[in-house]
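Chemist: Turn this into a structure:
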Amino acid sequence: MKENFLHYLWKYKKFNTLNLRTFNNEELIIINVGQYLELAGPDFFNAQIIIENQKWAGNIEIHLKSSDWYLHHHENDKAYESVILHVVWEHDSEIFRQNNSEIPVLILKNYVSEEIIKNYKTLLTPKSWIFCEKEIKDIGAFLFINWQERLFFERLERKSKPIYDLLKLTNNDWEAILFCLLAKNFGLNTNGDSFLKLAQSIPFSIIRKESFEVENLEALLFGNAGLLDADKEDNYYKDLKIRYFYLLHKYQLERVYVEQVQFFKHRPDNFPTIRLSQLANLYHKYQNLFSKLINLNTAQEIYDLLLVSAAPYWQNHYQFDKESPLKSKKTVRSFVDLLIINTIIPIKFAYAKKQGESISEDLIILLNQIKPEKNSIIDKFKMFKINPKNALETQSLLQLKNEYCNKNRCLDCVVGMELLKS
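Modeler: Predicted structure coming up:
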């Protein structure tokens, strides 16, 4: 038995509320269970109850045992002086306020059905991956779809927080924010943080000025990524190196070293050289990319904008000084899908929120146009007969696994609450 189960029982009144009596055999009527805070202080704020015809308004504290009050040192905390009812599973100690008045106690286990306790224990019996793995496929479609939408927007809120941080750093320059976010996601998981630091190491005003000459953009990106530090015979490499040191002098920039970018374990098409060249060419092609993207609402429009090639040199190279068979180094739809999911949609959401607008339906429609993601978590859900049809569903499943299943938050999850009823 865990305390969050008692919170669930109280919050949703999942117990027999008729003929309630306190430990001292006083009649108890619940008018309002209060607001569940999940913060420091009492568990439920501003509840209303009646004890023996006397109405009380105040806070509710919930514990497995009454003595937990002293275990948690609530007797020394003034925030708990306004507690009007102590809800416990077992009553093993009388509790007093600082003025020596006794706090009424409700022993909850006397009013909870055996069925809901059994369902709770069944739900939280350890399984191979998640607690509800055998039952999740049986949850009603309407309920599950609505829950997925809520999960997606929870995930989107989390993804928006770094954007608001960047707003302060860039003086509300949305073009600069987009550049940083795109850089991060061009780096994928392995090089994402390095690419973000790389983008932040170059003032975006310089990216704007030099965007008319793509070799200058490549020089700045490759140089600060530490990819121009060696001595090579390759003429393209030599040209970029000369340009890089010229640009450092031109803008009086101090050389910034970011974490070394990784080639290891990457498919050649994802090598940092290729991705940085594609990023440079994207900003060479569009000088006001944010202004263009923010008004696009279909996946196809975004594909058309973000499908871009690396510089001609890279068509037969993956690394400097190492020639390879001729191959187009163009961004593909699956890669742009990741950019839409991890960059375009979060920045659209954050921008609309800052403008006081809601574009929730537009984002849902956009994500429904994108194929489901492929990763180990999604593959595992498929084993339990949850087969996502689009990126909205895969994003929600990632949020479900990472923020609910991994943290044992079954009682905060629609699936868990539904299984407790069954």
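
Chemist: contacts and neighbour counts: CA atoms only from here.
Modeler: OK.

Chemist: Which other helices and strands does whichever helix or strand E218 is part of contact?
Modeler: Remark: E218 resides in helix 214-224, with elements defined by DSSP states H and E. Here helix 214-224 touches helix 188-200, helix 204-210, helix 235-250, helix 272-285, going by 3 or more C-alpha pairs under 8 Å, 6 or more residues apart in numbering; DSSP states H and E.

Chemist: most packed of these?
Modeler: helix 272-285 (a mean of 23; mean count of other C-alpha atoms under 10 Å).

Chemist: Could I get the buried residue list for the helix or strand that comes right after it?
Modeler: Sequence-wise, the next helix or strand downstream of helix 272-285 (DSSP H and E) is helix 289-293. For helix 289-293, a neighbour-count test (16 or more other C-alpha atoms under 10 Å) marks L289, F290, L293 as buried.

Chemist: Please generate a structure for the following sequence too, so the two can be compared:
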Amino acid sequence: MNFPEDFLHYVWQFRSFDYIDLQTAGGESLKIINPGLLNKNAGPDFFHAKIEIGDTIWAGNVEIHLKSSDWLKHNHQKDPAYENVILHVVYEHDAEIKRMDNTVLPVLELKSRISADLIQKYEKLFLTLTDFPCIAQIGTVEPLIVDSFLARTLIERFEQKTAAVTETLNELKGNWDETFYRFMARNFGFKINALPFELLAKAVPQNIYSKHKNNPHQIEALVFGAAGFLNDQFDEEYPQKLKAEFSFLQKKYKIKPVEISVWKFMRMRPQNFPTIRLAQFAALIVKANHLFSKVMEIKDIVQLRALFENLPINDYWKKHYHFKKETAGVNIQIGKSSVDNILLNTVGLFLFAYGKHTATQFYISRAIKLLESLPAEENAIIDKFTGAGVKIGHAFASQGILQLKKQYCDEKKCLSCGIGIKILKQA
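Modeler: As a prediction, this is how the structure comes out:
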């Protein structure tokens, strides 16, 4: 017996055992009318089951264990929540169990009723040491089943991320615009510099930029100054002017700059240096401050991309990757893949989160449509699944794959996965 209790949940839920001429351990005839609903919270494993024992029909709960004696180990005999259990389903019956009122609990033993083939198939799936359990079998599952479960995992992923949006929204007293701005800033850090960008957004709220929306130089001074990059001495005119401007603005708004040490440059391509990203971020604020209302209105992906393209970035950055050192041929605009990353991780997320918060299906549908319009992400996880035969044609599917890998494959939750269940059912 090399399987967990969850395997028996699967066996009972889908009646994946020989259920002809069933009998309880006490010798009474048993028929399963309804196995009940799986309970993933505290209490009996299945609610609202209906069975027939002898000539009597019972309605109630079903508890499942590997061994009958597990009932005692788990102290169910002392818990009133288990008094409405009508059947104890076990792999091995090794002890008579009585309810609190001293009546014997009917038991169904499955040991001789589960095929060895099913157990071997489960063990092969569950105990695999490959990148994900069903790497050898997932390519045999019908695409419709895979796509259906990926749709579920994508929604799960968005709902989990929505919790973080809601937390920040509450912190900001329901200000969607400022919440979006903070998440947008974090996205500009692209993981490596996500934290310092978030700290920058907290140091300079959007309403400060709004007061200087017609003065790009002041916005650039606010961004680079609050980011901590203007504390040095400079020989070039551009950073000198930024520093002088920020000196005034810092006092006016009582801005506490981010510690420059939190910014990371190591092992990055120069075009991804935080200084270049900050220049792009400042230009985006100049081009379209208060972006939230704009992205909520624009339905066309071409127009959404246009918000982040052709940014009015200062010409200084065409010859610099950072202050003090001049170079040549710097590509200062945000690349297409980076724009798609922002559309996916911020714009799509906020369409979904706003739809959930306001109970407006229109925005949820727009979020899903946006992801279906974006190309699939490219990373090692996606490569493993495509190599196993899964077709991943857009970001909707790739996001579903990332959630599948993290929440199901890595946790070995094959029996909660629609794909894993299908593989176990295959002949």
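
Chemist: Can you give me the TM-score here?
Modeler: With the length set by TM-score structural alignment, normalised by the length of structure 1, the two chains reach a TM-score of 0.92; 422 aligned residues with a C-alpha RMSD of 2.2 Å.

Chemist: Can you show me the strands along structure 1?
Modeler: 20-21, 27-32, 35-36, 44-51, 54-65, 83-90, 105-107, 317-319, 322-323 (DSSP state E).

Chemist: want to throw these into TSV with distance to S334 of structure 1?
Modeler: Listed next are the strands of structure 1 as TSV, based on distance: least, C-alpha to C-alpha, whole Å:
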stretch	distance to S334 of structure 1
strand 20-21	59
strand 27-32	51
strand 35-36	42
strand 44-51	47
strand 54-65	49
strand 83-90	52
strand 105-107	56
strand 317-319	20
strand 322-323	26
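
Chemist: Return the member of the buried residues of helix 289-293 of structure 1 nearest to W174 of structure 1.
Modeler: F290 (6.8 Å; C-alpha to C-alpha).

Chemist: how about that closest one, what's its partner in structure 2?
Modeler: Aligned counterpart of F290 of structure 1 in structure 2: F292 (TM-score structural alignment).

Chemist: was I right about its match contacting D177?
Modeler: Yes. Judged on C-alpha atoms under 8 Å, F292 of structure 2 makes contact with D177 at a distance of 5.3 Å.

Chemist: Could you give the number of residues near K299 of structure 2?
Modeler: 14 (other C-alpha atoms under 10 Å).

Chemist: Leaving out chain neighbours, which residue sits closest to it?
Modeler: Counting by C-alpha to C-alpha, 6 or more residues apart in numbering, R366 is the residue found nearest to K299 of structure 2 once chain neighbours are left out, at 7.6 Å.

Chemist: Relative to P80 of structure 2, how far out is that neighbour?
Modeler: Computed as C-alpha to C-alpha, to the nearest Å, the R366 of structure 2 to P80 of structure 2 distance reads 47 Å.

Chemist: cool, and I135 of structure 2?
Modeler: For I135 of structure 2, the distance to P80 of structure 2 - C-alpha to C-alpha - is 43 Å.

Chemist: And the two? Which one has more around it.
Modeler: A count of neighbours by other C-alpha under 10 Å puts I135 above the other of I135 of structure 2 and P80, at 17 against 11.

Chemist: The more buried one matches what in structure 1?
Modeler: Match for I135 of structure 2 (TM-score structural alignment): E133.

Chemist: how much space between the nearest residue to its match once chain neighbours are set aside and N32 of structure 1?
Modeler: Of all residues not flanking E133 of structure 1 in the chain, F384 sits nearest, at 6.2 Å (C-alpha to C-alpha, 6+ apart). Separation of F384 of structure 1 from N32 of structure 1 (C-alpha to C-alpha) stands at 39 Å.

Chemist: Then K421 of structure 1?
Modeler: Counting by C-alpha to C-alpha, the gap from K421 of structure 1 to N32 of structure 1 is 22 Å.
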